[in-house]
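Student: for reference, the sequence and a predicted model appear below.
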Amino acid sequence: MQRSSRLRLTAAALSTVVAVVGTACSSGSGSTDAKGADSGTYTIWDPYPQFDKASAWTKLLDKCGTEAGVKIKRTGFDTSDLSNKALLAAQQDNSADVLIVDNPVVSTLAEAGVLTTTDDNKLDTSKVDPNLLAAGQSGGKTYGTPIGANTLALYYNKKVLKDAGVDIASVKDWTSLTAALEKVKKAGKKGITFSAIGTEEGSFQFLPWFWGAGAKLTELGSAQAVSALTLWTDWLKKGYAPNSVINNTQTTSWQEFAGGDYAFAENGTWQLANAEKVGFDYGILPIPASGGGNAAAPTGGEFVTIPVQGDTGRYATSQKLATCLTSTQNLYDTDTTLSYVAPTSEVQDKQVASNPALKPWVDAVKAAKGRTSDDLGTKYPKISEQMWKAVQSALSGAASPKDALTTAQSAVK
């Protein structure tokens, strides 16, 4: 396998990475140490700085190293810091041997020439759900394999719904969801909270409704897109959702829901531990599409990738490490630790057998979609920025949903 074409690492590539990372991932800091001097030491960079040397994650990395006959030098970075470090290390031909990176960044690193393809590195992706694998594909090539996925769904407060006379089984589409919100408001409680902040988080939370209307990211001004934004603006006008959503992050919207007065909250698998602490019975419902069924929600989660190396002799061992990390048993153990849904049906079935409460999340992940899917690659950040600006404009009353999205589409072009 030959080194790919000269790395095209530009300021634009760096800004693209900063724009798309961090929506649904952990944070912290890490060192910048690269490969050990010993050829028997392999470096792994990941976005899990919260895990120390005694953690199950670090022990798994060491176990995979032992099985491959090498020592592991692991560094955990903040998600955005990791992506930028990966670009800079590639410039210096000093990349990590294995790089675990947030899925929207894969196409950016791939287009910059940082990553090897699965055709070259021989990673087996045959068992991975195609909708999840798509986030790591660009230009018809695949650049890694997912280690796990998370996505969005609706948490609901069972008592609030019961007191309002709402049967959750009746909530199957936008019409029935809105009818439920109306009943909740009439009962003196609050409807739904979400994050519509003017950042990637806002786009991330709007996408299930956008895709659930049948809209496409290449056509922001379509009638389907307008219907999705109209849904949100109508909720605010009728008092079914609070004005605070305009500034809400996913964390602050969760805090609103945790107060116990809201019927619904749009949030992700990463809130499962917090959900056990809210002090009331809750349930989880996949976000409904406009006409029924499950809407596609955007996927969070990371890909295991193998960066381009000047010393091509390192690839064989890197492939062993990546294969070990994504084996059936290791995926099960890792995704349980990370609160992720596994990327393969085989492991998803094991997760649900062990914890039936994960079934709605597995359903949501099966319907989910990568933000850079449809071969959008590095076009996505620009589209997303115009999307969240349109959402902000419409929710604030500065423009109608149609005018806001028409302006957004013009800006993208």
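Tutor: On my side now, so go ahead.
Student: only C-alpha atoms for contact and neighbour calcs from this point on.
Tutor: OK.
Student: centroid residue for this protein?
Tutor: Gly300 (1.4 Å; Cα atoms, centre = their mean).
Student: spatially nearest residue to it, not counting backbone neighbours?
Tutor: Of all residues not flanking Gly300 in the chain, Asn150 sits nearest, at 4.9 Å (Cα to Cα, 6 or more residues apart in numbering).
Student: I'd say the one you found and Pro343 touch.
Tutor: No: applying Cα atoms under 8 Å as the test, Asn150 and Pro343 come out as separate, 9.7 Å apart.
Student: and the helices in the stretch 251-400 of the chain, which stretches?
Tutor: Taking DSSP state H, counting those that start in this stretch, the helices of the stretch 251-400 of the chain run over residues 272-275, 315-325, 328-338, 345-354, 359-366, 380-395.
Student: the structure to be compared is supplied as follows:
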Amino acid sequence: MNSTSRRRRLTAAALTALAVAAGATACGSGSDGGSNTADSGTYTIWDPYPQFDKSSAWAKLLDSCGTEAGVKVKRTAFDTSDLSNKALLAAQQDNSADVLIVDNPVVSTLAEAGVLTTTDDNKLDTSKVDPNLLAAGQTGGKTYGTPIGANTLALYYNKDVLKKAGVDVASIKDWASLTAALAKVDKAGKKGITFSAIGTEEGSFQFLPWFWGSGAQLTRLDSAEGVSALALWSDWLKKGYAPNSVINNTQTTSWQEFASGDYAFAENGTWQLANAKKAGFEYGVLPIPGAKGGNAAAPTGGEFVTLPVQSDTGRYATSQKLVACLTNTDHLYDTDTTLSYVAPTNEVQAKQVAANAELKPWVDAVKAARGRTSDDLGTKYPKISEQMWKAVQSALSGSKSPKDAMAAAQSAVK
């Protein structure tokens, strides 16, 4: 595809993102340049891991994959929020990176903007990837890239708080038994559960396990099931089982509340495992229960490795070798351990659990997880998510009932 046709395919939403891209700055090694067709021996990789410098295991893996493919790798690291805008701008300028690693909800935006190649075109092998994880990179019946790893949400619990309240964690199997446990904790003089309900994507991310766990679908925010999920959270606040601070909590501040040792439960992710070990009390992890039992589907976090469209299509073969190297069994294990991710394949997941039994509930949670843009929602998801978090804010603040809040949200989406 030539640069002229690509410019025509960039959508209005993509062009809006381009308008704010000019002020974005890159972090890490390398420069802002994309692929350089004049230098066939150098391939560019953009990633969202500025925390890893040139001496890190991640950077060394990229270099070794380049060596294996017979090329030099030029890496640039961006903050996650900057990366998608930079990728869209580079596509507009026909200067895309050869390999692009992006947050999974961004894949559909880039794909619909004509920035990414499909796995049919680039020959990436996704046959071993768990279908529920791969779905986050699918839109319009096509797959764009492969996940490098996944994280998701579950319930951390304080074993001492539950013991003193007389709660057996094995009894928590659905919403009713969880609420009953919170009532016991409250009666024992401790605090129940903390989470993030802030009016941003973080709030939607944390609400989704309860929304999906009710049986609701994102295309019908105002369904009886969806309303019941919001009513659950609202009732917890009214009864004092959850603090009013959740309305402004990020996932970080919510974790800080749990780390105080006063709370029985906290909804949070795999990225807090290191902090959990430093908390000073015994903890456990429980998959978020569905309304009537079983594990609720939590949203998947984590990145996809993708191959952007190039004017020089001859570059795809080497780019595919680089991605195959990054995502093979041995390298996935090392990379996902570094990133605190659950691997996207059964084989590597089993290897992770064998090395660290504490990852078992997280593997279970990831297996039940769903991509936010799955069900072919694609670029519709951001609008749905915005109305969802607004509904959560309205209900938890008491300005609207859960039913009215979700009705308003559904109306705004339409």
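Tutor: Received it, and whenever you're ready, just let me know what you need. Source: prediction; values computed, not measured.
Student: I would like the residues contacting stretch 7-19 of the first structure, please.
Tutor: By Cα atoms under 8 Å, 6 or more residues apart in numbering, the residues outside stretch 7-19 of the first structure that reach it are 80, 83-84, 87-88, 90-91, 105, 108, 111-114, 200, 378, 381.
Student: buried residues in that stretch?
Tutor: Buried positions in stretch 7-19 of the first structure, judged by neighbour count with 16 or more other Cα atoms under 10 Å: Leu7, Arg8, Leu9, Ala13, Leu14, Thr16, Val17, Val18, Ala19.
Student: adding distance to Glu182 of the first structure and secondary structure, write those residues out as a markdown table.
Tutor: What follows is these, written out as a markdown table (distance: Cα to Cα, whole Å; DSSP: H, G, I helix; E, B strand; the rest coil):
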| residue | distance to Glu182 of the first structure | secondary structure |
| --- | --- | --- |
| Leu7 | 55 | coil |
| Arg8 | 53 | coil |
| Leu9 | 51 | coil |
| Ala13 | 45 | helix |
| Leu14 | 45 | helix |
| Thr16 | 40 | helix |
| Val17 | 41 | helix |
| Val18 | 39 | helix |
| Ala19 | 36 | helix |
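Student: okay if I get those residues as CSV plus distance to Gly239 of the first structure?
Tutor: Output for the buried residues of stretch 7-19 of the first structure, formatted as CSV (distance: Cα to Cα, whole Å):
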residue, distance to Gly239 of the first structure
Leu7, 51
Arg8, 49
Leu9, 47
Ala13, 41
Leu14, 40
Thr16, 36
Val17, 36
Val18, 34
Ala19, 32
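Student: in this structure Ala296 of the first structure contacts Ala215, no?
Tutor: No: the criterion here is Cα under 8 Å, and Ala296 of the first structure misses it with Ala215 at 10.9 Å.
Student: of the two, give the one with the bigger neighbour count.
Tutor: Ala296 (28 against 21; other Cα atoms under 10 Å).
Student: name the nearest residue to that one, ignoring sequence neighbours.
Tutor: The shortest distance from Ala296 of the first structure to any non-neighbouring residue, by Cα to Cα, 6+ apart, is to Ala368 (4.4 Å).
Student: I figured that neighbour hits Asn294, correct?
Tutor: No: using Cα under 8 Å as the test, Ala368 of the first structure is too far from Asn294 to be in contact (9.0 Å).
Student: identify the residues contacting stretch 226-244 of the first structure?
Tutor: Contacts of stretch 226-244 of the first structure with the rest of the structure, by Cα under 8 Å, 6+ apart, involve 178, 181-182, 185, 190-193, 209-210, 212-213, 391, 394-395, 401-402, 405.
Student: no wait, stretch 274-281 of the first structure
Tutor: So stretch 274-281 of the first structure is contacted by Asn157, Lys158, Lys159, Ala258, Gly259, Gly260, Tyr282 (Cα under 8 Å, 6+ apart).
Student: list the buried ones in that stretch?
Tutor: Quick answer for stretch 274-281 of the first structure (16+ other Cα under 10 Å): Ala275.
Student: same question for stretch 124-141 of the first structure.
Tutor: Buried, per 16+ other Cα under 10 Å, within stretch 124-141 of the first structure: Thr125, Val128, Asp129, Asn131, Leu132, Leu133, Ala134, Ala135, Gly136, Gln137, Ser138, Lys141.
Student: do stretch 55-69 of the second structure as well
Tutor: Trp58, Ala59, Leu61, Leu62, Asp63, Ser64, Cys65, Gly66, Ala69.
Student: same thing with stretch 349-360 of the first structure?
Tutor: Neighbour counts over stretch 349-360 of the first structure (16+ other Cα under 10 Å) mark Asp349, Gln351, Val352, Leu358, Lys359, Pro360 as buried.
Student: cool, stretch 400-412 of the first structure as well?
Tutor: Ser400, Pro401, Lys402, Asp403, Ala404, Leu405, Thr406, Thr407, Ala408, Gln409, Val412.
Student: looking at those residues, spot the one nearest Lys320 of the first structure.
Tutor: Among these, Val412 lies closest to Lys320 of the first structure (Cα to Cα), at 41.6 Å.
Student: picking that back up, and which of the buried residues of stretch 400-412 of the first structure is nearest to Pro146 of the first structure?
Tutor: Val412 (29.2 Å).
Student: which residue is the nearest non-sequential neighbour of that closest one?
Tutor: In space, Val412 of the first structure is closest to Ile383, 6.0 Å off (Cα to Cα, 6+ apart).
Student: kindly report the same for Cys325 of the second structure.
Tutor: The spatial neighbour of Cys325 of the second structure that comes closest, neighbours along the chain excluded (Cα to Cα, 6+ apart), is Cys65 at 5.8 Å.
Student: you'd agree the one you found is up against Leu322?
Tutor: Yes: with contact defined as Cα under 8 Å, Cys65 of the second structure and Leu322 form a contacting pair (5.7 Å).
Student: surely Ile198 of the second structure forms part of a strand?
Tutor: No: counting by DSSP: H, G, I helix; E, B strand; the rest coil, Ile198 of the second structure is not found in a strand; it is coil.
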